[in-house]
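A.B. asks: Below: sequence and its predicted model.
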Amino acid sequence: MNDESGVERPKIGRREAQRQATEEAILTAAETVFAEAGYGGATMQLIADLAGLPKANLHYYFATKEALYRAVVERIFEIWLRAADTMDGAADPAQGIGAYIDAKMEISRRHPNGSKVWASEVMHGAPVIQDYLETTLRNWTAGRVKVIERWIAEGKMAPMNPEHLLYMLWATTQHYADFNHQIETLNGGKPLTRAQWAAAKASVKELILRGIGVA
């Protein structure tokens, strides 16, 4: 079985599979509740009800609301991190950045609530995950900057500020999750179809790759 980044997962036993399935149900329910109610308005009871579990079972996996909230924001970020692995081994920006855009757009399609929770956390000054931003995010960004700088030095893309390119990539791809209600409203009140998502991916890739001087 492959995860969202295309990496094959090792086989696991039935009990571990059940544990993972329950934890996944909790995190998915928590994403929805935190996205809709915010951290202050969310309760463990609301999350347990949405996950279809007794509240005691929820506390078995996550002792506190803060621990569950942190798990939600870390999960979406870890998914984003795996998506960026495509850049590290890519021969050129067309391949690396193109695949990164594809992966980030797919994550926005599949995890819009996780993206919204992350955005809200950061807009409020990251009271729970500031340490994560100062360590994991900072180190990750520095690594991707080096990749982009290498492509520029090799003449494979136009000279530019790597940080601002990354900010643009994040803003553009995550817009489809954070502002999906606005997009759906402009789409006649309907979610984007698979064909429309494919067209959006192609458009974003074309605009950004041309903008950085990649044919």
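C.D. replies: Thanks, I have the structure now.

A.B. asks: switch to C-alpha atoms for all contacts and neighbour counts from now on
C.D. replies: Will do.

A.B. asks: for the biggest helix by length in the chain, packing partners?
C.D. replies: Identified as the longest helix of the chain according to DSSP state H is helix 14-41. Judged by 3 or more C-alpha pairs under 8 Å, 6 or more residues apart in numbering; DSSP states H and E, helix 14-41 is in contact with helix 44-51, helix 65-83, helix 112-123.

A.B. asks: tell me the most buried of those helices?
C.D. replies: Most buried of those, by mean neighbour count (mean count of other C-alpha atoms under 10 Å): helix 112-123, with a mean of 21.

A.B. asks: Between helix 14-41 and it, find me the angle.
C.D. replies: 50 degrees (axes from the mean of the first three to the mean of the last three C-alpha atoms, to 10 degrees).

A.B. asks: Helix 112-123 vs helix 65-83, what angle?
C.D. replies: Orientation check (the same axes, to 10 degrees): helix 112-123 against helix 65-83 gives 110 degrees.

A.B. asks: Enumerate the positions of the helix or strand just after helix 112-123 that are buried.
C.D. replies: Following helix 112-123 in sequence order, the next helix or strand is helix 130-132 (DSSP states H and E). When neighbours are counted by 16 or more other C-alpha atoms under 10 Å, no buried residue of helix 130-132 is found.

A.B. asks: second one coming, line it up with the first:
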Amino acid sequence: MRIEPKMPGRQPRTRIQKKNTETILEAALEVFSQHGFRGATLDQIAKAAGLSKPNLLYYFPSKVAIHRALIDGLMKTWLDPLREMKADGDPVEEVIAYVLRKLEMAREFPRESRLFANEIVQGAPNIMDKIEGELKNLVEEKAAVIEGWIEQGKIAPCNPYHLIFSIWSTTQHYADFDAQIRGILHPEGDAHFEQARHHLETLFRRMLTP
């Protein structure tokens, strides 16, 4: 996942500045995903980026600014799969497609998922405005679409909000609790994701089919 940050203050103007900005964000993603916002330090990020702390602060004035840039870029990518759920598509297939897109994101972008999860576990101090704004609005929009499908008898009755929450929990689990899953299954590479794909598709298809 290529995070395109909304840069605070000074915009990078040269190739070197752009490269350093991307290096800092990549290093910060690794540090934040491991330690969370509270546990991460500027010294850790600078070391991971291979830069001095003063050099890092040239690009970002604080740990908050780095974290915010990551979250701003992440939110768009994270919400795109839900935005792709079309009201005029086949209802069951639209939901299943969303489930599988989210599962694939858990496989491809585990650090980004853990970055988001760590922020939520800590009470979302840096992104509550986005949760109560952009995310809430999108969930309400799609919940209304699902409710419409239910009223038309196109999918089995369910609570639209909790359906979405269930999709989040069952897919992102494979990123956020990766160590636990691997400790139990000892899979070869990512072989367990194909099993998860089959299981989740069967689970939600049976749940939603009228």
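C.D. replies: Nice, thanks for sending it over. Everything quoted here is computed from the prediction, not taken from an experiment.

A.B. asks: about what we covered before: out of the helices and strands packed on helix 14-41 of the first structure, nearest to Val147 of the first structure?
C.D. replies: Among these, the nearest to Val147 of the first structure by C-alpha to C-alpha is helix 65-83 (14.6 Å).

A.B. asks: Could you tell me where that closest one falls in the second structure?
C.D. replies: On the second structure, the counterpart of helix 65-83 of the first structure by TM-score structural alignment is residues 63-81.

A.B. asks: average offset between the matching stretch and the first structure?
C.D. replies: Average distance, stretch 63-81 of the second structure versus aligned residues of the first structure after superposition (mean C-alpha distance after the TM-score superposition for the first structure): 1.8 Å.

A.B. asks: Any idea how many residues pack against the aligned partner of Ala124 of the second structure in the first structure?
C.D. replies: Counting by TM-score structural alignment, Ala124 of the second structure lines up with Ala126 in the first structure. Residues within reach of Ala126 of the first structure, counting by other C-alpha atoms under 10 Å, total 15.

A.B. asks: Against Tyr69 of the first structure, how distant is Ala126 of the first structure?
C.D. replies: 12 Å (C-alpha to C-alpha, to the nearest Å).

A.B. asks: Same question for Ala84 of the first structure.
C.D. replies: Separation of Ala84 of the first structure from Tyr69 of the first structure (C-alpha to C-alpha) stands at 23 Å.

A.B. asks: Over to Pro162 of the first structure?
C.D. replies: For Pro162 of the first structure relative to Tyr69 of the first structure (C-alpha to C-alpha), the value is 31 Å.

A.B. asks: One more: Arg110 of the first structure?
C.D. replies: For Arg110 of the first structure, the distance to Tyr69 of the first structure - C-alpha to C-alpha - is 19 Å.

A.B. asks: Give me the nearest residue to Lys156 of the first structure, chain neighbours excluded.
C.D. replies: Distances taken as C-alpha to C-alpha, 6 or more residues apart in numbering put Asp92 closest to Lys156 of the first structure, at 6.6 Å, once the chain neighbours are dropped.

A.B. asks: The second structure: which residue goes with that neighbour?
C.D. replies: In the second structure, Asp92 of the first structure lands on Asp90 (TM-score structural alignment).

A.B. asks: so how far is Ile24 of the second structure from its match?
C.D. replies: Following C-alpha to C-alpha, the distance that separates Asp90 of the second structure from Ile24 of the second structure is 43 Å.

A.B. asks: Those two: which is more packed in?
C.D. replies: The neighbour comparison of Asp90 of the second structure against Ile24 (other C-alpha under 10 Å) goes to Ile24, with 22 against 13.

A.B. asks: contacting residues around the aligned partner of that one in the first structure?
C.D. replies: Using TM-score structural alignment, the equivalent of Ile24 of the second structure in the first structure is Ile26. Contact analysis of Ile26 of the first structure by C-alpha atoms under 8 Å, 6 or more residues apart in numbering lists Ile47, Ala48, Ala51, Leu58.

A.B. asks: Touching, the last one and Asp49? I think so.
C.D. replies: No: counting by C-alpha atoms under 8 Å, Leu58 of the first structure stays clear of Asp49, with 9.8 Å between them.

A.B. asks: And Glu36 of the first structure, what's its match in the second structure?
C.D. replies: Per TM-score structural alignment, Glu36 of the first structure is aligned with Gln34.

A.B. asks: Please name the residues that touch its match.
C.D. replies: Applying C-alpha under 8 Å, 6+ apart, the residues contacting Gln34 of the second structure are Arg114, Leu115.
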